[in-house]
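**Q** Give me a 3D structure for the following:
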Amino acid sequence: MSGQHKHDDAWRKSSFSGGQTNCVEFRRTPDGVEVRNSKRPDAGTVAYTDSEWKAFIAGVKNGEFDI
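**A** This is a model prediction of the structure:
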């Protein structure tokens, strides 16, 4: 994720969800990323800045959230 990102109305979820509805989805916004519960899409979203999202993705890739 580098450079400028355009707004993207398309919600995306991980290919690891296996088509389940019990997962989170995300989409790009002009200011960063929004995340929502795919099971309750009308319940609201949580917004993250680009730097917050990049830090989260880096942590995932580094295994910081592995149980």
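**Q** Every contact and neighbour count from this point should use C-alpha atoms.
**A** Will do.
**Q** all strands for the protein, in order.
**A** Using DSSP state E, the strands assigned to the chain run over residues 12-13, 24-29, 32-37, 46-49.
**Q** what would those look like in JSON lines with distance to Gly59 and mean neighbour count?
**A** What follows is these, written out as JSON lines (distance: least, Cα to Cα, whole Å; neighbours: other Cα atoms under 10 Å):
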{"stretch": "strand 12-13", "distance to Gly59": "18", "mean neighbour count": "16"}
{"stretch": "strand 24-29", "distance to Gly59": "17", "mean neighbour count": "19"}
{"stretch": "strand 32-37", "distance to Gly59": "16", "mean neighbour count": "19"}
{"stretch": "strand 46-49", "distance to Gly59": "15", "mean neighbour count": "15"}
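**Q** For the comparison step, fold the sequence that follows:
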Amino acid sequence: MTANIPWSERRTSSFSDGANTCVEVAHGPSVVGVWDTKHRESGPIVVPRARWAAFVARLKD
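**A** Presented below is the predicted three-dimensional model:
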């Protein structure tokens, strides 16, 4: 599932303080990968795009 995520195109949170205490996100065709930059060795959490969109919408509410 993680093979179709363009890892090199991941984006850092706009709330990042530049000290590796942020979240990075990469969008693939059907899934999204999310990293905690303090624990990169754990790898990304991968979720379906629809679930990620619902999560982000809920945060904005």
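**Q** Quick TM-score on the pair, please.
**A** The TM-score (TM-score structural alignment, normalised by the length of structure 2) is 0.74; 57 aligned residues with a Cα RMSD of 1.8 Å.
**Q** circling back: want to throw the strands of structure 1 into JSON lines with distance to Asn62 of structure 1?
**A** Converted to JSON lines, the strands of structure 1 look like this (distance: least, Cα to Cα, whole Å):
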{"stretch": "strand 12-13", "distance to Asn62 of structure 1": "20"}
{"stretch": "strand 24-29", "distance to Asn62 of structure 1": "20"}
{"stretch": "strand 32-37", "distance to Asn62 of structure 1": "20"}
{"stretch": "strand 46-49", "distance to Asn62 of structure 1": "20"}
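**Q** what's the closest of the ones you listed to Lys6 of structure 1?
**A** strand 24-29 (7.0 Å; Cα to Cα).
**Q** Just want the angle from the closest one to strand 32-37.
**A** Per axes from the mean of the first three to the mean of the last three Cα atoms, to 10 degrees, the angle that strand 24-29 of structure 1 makes with strand 32-37 is 160 degrees.
**Q** packing partners for strand 24-29 of structure 1?
**A** strand 12-13, strand 32-37 (3 or more Cα pairs under 8 Å, 6 or more residues apart in numbering; DSSP states H and E).
**Q** What are the contacting residues of the first one?
**A** I take that to be strand 12-13 of structure 1. 23-27 (Cα atoms under 8 Å, 6 or more residues apart in numbering).
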